[in-house]
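Q: What follows is a predicted protein model with its sequence.
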Amino acid sequence: MIHMKIEKLPSGSYRIRKMYKGQMYTVVFNEKPTQKEAMQAMAAEPDKIKSKKYHLTFTEAAQQYTETKEHVLSPKTVKEYLEIPSRLTDDFTNKPIYDITQIDIQKEINILAKTLAPKTIRNYHGFISSVLGMFRPEMNISTTLPQKIKNEPYIPTDEDIKRLLQAAQGSMFEIPIKLACYGLRRSEICSLTIDDLNGNTLAIDSAKVLDKNNQWVEKQTKTTASTREIVISPQLADLIREHGYIYKGHPNSITKHMNRLQDELNMPHFSLHKLRHYFASYMSSLNIPEADILEMGGWETDYVMKNVYRHTMKDKLKTSQDKASNALSKILF
């Protein structure tokens, strides 16, 4: 007869444990059980856990999925993951995870497609797939997603930048806007301090983002490539030292101030992040190698660069087309 080891815990309770198919099962008793009681309780435990798992809803599974990754994901990503279930339909989020079928996923995506952009839908679908992948790794997910929309980003012109900086001169937003023209993200700018400036070099190794409690917190930069050093102009370095800080306001205030200035100047609205695209475009026009631009801007992949290059090449193509047309007209007419 097999005897199970019964452990007495410091609390006075009794515990039995058993490894079965790679998983440890534990049963706790208030009073010391007999061997028969211990065997019966342990025999029933796998079925109890299986039943509990089976009734786990998508919302509950999503919560567990996010919790298991909370300390390896950025606070911003954790916040987004926790919010996604509330943006899905109740029919989907309340459904037991083991009852969800490919048809359920496709229906949910079809509903979302009525109001959300294709990029957002792809993000939501990626999250749904990841949650199901953790709890149901055997499930084959093959969803038809909405076609991507070719987005031609507005990249500010040199004239836009000059007018905007002139209007921001002397304000607390002048330095953040100028730093964005060096390819810095808003989160990076808001995390910088005067101690990060050494001569004309800024060390970028942190970012300020919203966490799951809607509190602004400091974290590591977005990617490994984002941790970098950039060289700024002596004039900007002196301006920072003169102020004694880089930026002390609320991150959202930069965007609001830019929008107000853009209205006053009657220019197209563009976000602070678009100045990163301006940086890449301007560096490209100076024929700086792509690898150097990626490193200076802290990009891990060339996805953004390809979009910027397409924009730059389109302008160059128009110039070439005009030049070719003028040359041919001299011969033909």
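A: Cool, got the structure. Numbering: from 1, shown residues only.

Q: From here on, just use CA atoms for contacts and neighbour counts.
A: Will do.

Q: does residue 63 really touch residue 82, like I thought?
A: Yes - contact criterion CA atoms under 8 Å: residue 63 and residue 82 qualify, at 6.8 Å.

Q: and here's the other structure:
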Amino acid sequence: MNVSKLSSGNWRARVYIGKRNGKSEYQTFLGETRREAEMKAMQFQIEFDRNPSKALAQYGKETMKKQKDTKPASYEDMTVGECIDAYIDNLVGVSSATTIRRYRKDRAKFFQSIMDTRLKNLTQPMIQTAVSTEAKRYAAKSVHCAHGLLSAALSIYKPDFTLRTNLPPIPEPDLQIPEEEDVRRLLQHIEGRWLEIAVLLGACAGMRRSEICALKFTDIDLDKSLIHIRRTMVKDDKGEWIVQERTKTVKSKRDVTLPPVIIEKLWNRPRNSEFVIGVVPDTVSKEFIDTRNALGLKCRFHDLRHYNASIMLALNVPDKYAMERMGYSTPATLKKVYQHTMTGKRAEVNDMINGHMAAAFLSK
């Protein structure tokens, strides 16, 4: 959908409907506000996706004057489920495959008690009851995510409806950040295996599983001793692993320098495919769990990323550079989730503080 403001002050939204005689054709919708034009176009897009002939017959090639006099499309007869389905469908091609897949799972799993309710009959108490019910069954973070999907869909299809839902509090994550000795033991145990490369990239480059599995040999720069992080391996909405030429966020697209010895290990891997480790993220997790259990450790593979952030904290790396290396646009997530001090470093700091206090006030 293309949306633009006309010299008259009105807004125009255009929806692509195909080609005729080699030329692209669009259905045009006008509105006095951007939202009005978008709502008309989105309603048409939904119906066009379901039945192109019927949608074109219904809307026709209306003139700008006629459209200016029409009221914004109403979605009041849509059900909550249809509203969310339409919202997700319009994100295909815009959001990542992982996001679409998660949204579809949440749509099928949460708030089923209100899915058949028409938007015109939907009330805040109904939503609150649905949320409170799910909060007894699922983790608070999952309920927050599902409510976020509902809120986003309603903002499009019931824009005048303001949500004031009381959501369950999300507890602070209990992270099991590995110590430096733990990482050393892991690497010694898996030396020479593909898992060694995955652990090195997680602990030393702060990379996610999806980024590690999508890393290609062409992403390695031997001269500059760095790697280019440009893509991710994720599951599509059918549950199949795919490689998408995009990262989790815009800032996740980054270059990370590494010690030459690690770069050489990457470069010298057997070239059975274009990918450095040649496995999918689930395999990384499974192999890591088996190794972790054999060594009596409790950390997850993703905790290696926490370890990387904590090391930067311990080394007093400025947030700006830590954010660049981790792939974040703001320091909020970096500080809240990743910068947990490790047990060993915490003990060291405590000893330093206590030693200072003892020397200052208790020594004779």
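A: Looks like it came in fine. Model, not experiment: these values are computed from the prediction.

Q: After superposition, what is the TM-score?
A: Remark: TM-score between the superposed chains equals 0.81 [TM-score structural alignment, normalised by the length of structure 1]; 298 aligned residues with a CA RMSD of 2.8 Å.

Q: In structure 2, which residue sits furthest out from the middle?
A: Outermost residue of structure 2 with respect to the C-alpha centroid, by CA atoms, centre = their mean, is residue 364; its distance is 57.7 Å.

Q: so what corresponds to residue 86 of structure 2 in structure 1?
A: Correspondence of residue 86 of structure 2 to structure 1, assessed by TM-score structural alignment: residue 64.

Q: What residue in structure 2 is paired with residue 271 of structure 1?
A: Matched by TM-score structural alignment, residue 271 of structure 1 corresponds to residue 300 in structure 2.

Q: typo on my end, residue 198 of structure 1
A: Aligned counterpart of residue 198 of structure 1 in structure 2: residue 221 (TM-score structural alignment).

Q: Next one: that match from residue 271 of structure 2, what distance?
A: Distance of residue 221 of structure 2 to residue 271 of structure 2, given as CA to CA, to the nearest Å: 16 Å.

Q: More neighbours: which of those two?
A: More crowded of residue 221 of structure 2 and residue 271, by other CA atoms under 10 Å: residue 221, with 15 against 12.

Q: For the residue lying closest to that one once chain neighbours are set aside, give me its contacts.
A: Excluding the flanking residues, the one nearest residue 221 of structure 2 by CA to CA, 6 or more residues apart in numbering is residue 227, at 5.9 Å. Residues counted as contacts of residue 227 of structure 2 (CA atoms under 8 Å, 6 or more residues apart in numbering) are 219-221, 255-258.

Q: tell me the SS of residue 227 of structure 2?
A: For residue 227 of structure 2, the secondary-structure state derived from DSSP: H, G, I helix; E, B strand; the rest coil is strand.

Q: And it, how far from residue 132 of structure 2?
A: Taken as CA to CA, the span from residue 227 of structure 2 to residue 132 of structure 2 is 46 Å.

Q: Likewise for residue 212 of structure 2?
A: Where residue 132 of structure 2 is concerned, residue 212 of structure 2 sits at a distance of 38 Å (CA to CA).

Q: These two: who's more crowded?
A: A side-by-side neighbour count of residue 212 of structure 2 and residue 132, using other CA under 10 Å, places residue 212 first with 28 against 16.

Q: OK, contacts around that one?
A: Applying CA under 8 Å, 6+ apart to residue 212 of structure 2 gives the contacts 198, 201-202, 232, 277.

Q: Per the alignment, residue 195 of structure 2 pairs with which residue of structure 1?
A: Using TM-score structural alignment, residue 195 of structure 2 pairs with residue 173 in structure 1.

Q: One more: residue 124 of structure 2?
A: Applying TM-score structural alignment, one finds that residue 124 of structure 2 aligns to residue 102 in structure 1.

Q: how about that match, what does it touch?
A: Each residue near residue 102 of structure 1 by CA under 8 Å, 6+ apart is listed here: 141-143.

Q: quick revisit: so which of the contacts of residue 227 of structure 2 wins on neighbours?
A: Sorting the contacts of residue 227 of structure 2 by how many neighbours each has (other CA under 10 Å) puts residue 220 first, at 20 neighbours.

Q: Closest to the centroid, which residue in structure 1?
A: Centre-nearest of structure 1 using CA atoms, centre = their mean is residue 77, 5.3 Å out.

Q: Which residue in structure 2 occupies the aligned position of that one?
A: Using TM-score structural alignment, residue 77 of structure 1 pairs with residue 99 in structure 2.

Q: repeat for residue 139 of structure 1
A: So, by TM-score structural alignment, residue 139 of structure 1 is matched to residue 161.

Q: what secondary structure does that match sit in?
A: coil.

Q: Then residue 16 of structure 2?
A: Per three-state DSSP, residue 16 of structure 2 ends up strand.

Q: Okay, it and residue 159 of structure 2: tell me how far apart.
A: 25 Å.

Q: what does residue 204 of structure 2 give?
A: Using CA to CA, we find residue 204 of structure 2 at a distance of 46 Å from residue 159 of structure 2.

Q: Neighbour count: these two, which is higher?
A: Between residue 204 of structure 2 and residue 159, counted using other CA under 10 Å, the more crowded position is residue 204 (20 against 12).

Q: How about the contacts made by the more buried one?
A: Residue 204 of structure 2 makes contact with 258, 308 under the criterion CA under 8 Å, 6+ apart.

Q: can you tell me which helix or strand the match of residue 86 of structure 2 belongs to?
A: helix 58-68 (DSSP states H and E).

Q: Can you list the helices and strands that that helix packs against?
A: Here helix 58-68 of structure 1 touches helix 75-83, helix 90-93, helix 118-135, going by 3 or more CA pairs under 8 Å, 6 or more residues apart in numbering; DSSP states H and E.

Q: Now do the longest one: everything it contacts.
A: If I follow you right, that is helix 118-135 of structure 1. For helix 118-135 of structure 1, using CA under 8 Å, 6+ apart, the contacting residues are 61-62, 65, 81, 84, 97, 109, 112-113, 139, 141, 145-149.

Q: Spell out the residue ranges of the strands in structure 1.
A: 7-8, 14-20, 23-29, 197-198, 201-204, 207-210, 216-219, 228-231 (DSSP state E).

Q: so can I have TSV of those showing distance to residue 164 of structure 1?
A: Below are the strands of structure 1 laid out as TSV (distance: least, CA to CA, whole Å):
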stretch	distance to residue 164 of structure 1
strand 7-8	72
strand 14-20	66
strand 23-29	61
strand 197-198	25
strand 201-204	23
strand 207-210	24
strand 216-219	27
strand 228-231	22
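
Q: Burial check on residue 307 of structure 2, number of neighbours?
A: Residue 307 of structure 2 is flanked by 26 other residues according to other CA under 10 Å.

Q: what about the closest residue in space to it that isn't next to it in sequence, how many residues close to it?
A: Counting by CA to CA, 6+ apart, residue 307 of structure 2 lies nearest to residue 177, which is 5.7 Å off, once chain neighbours are set aside. Neighbours of residue 177 of structure 2 under the rule other CA under 10 Å: 24.
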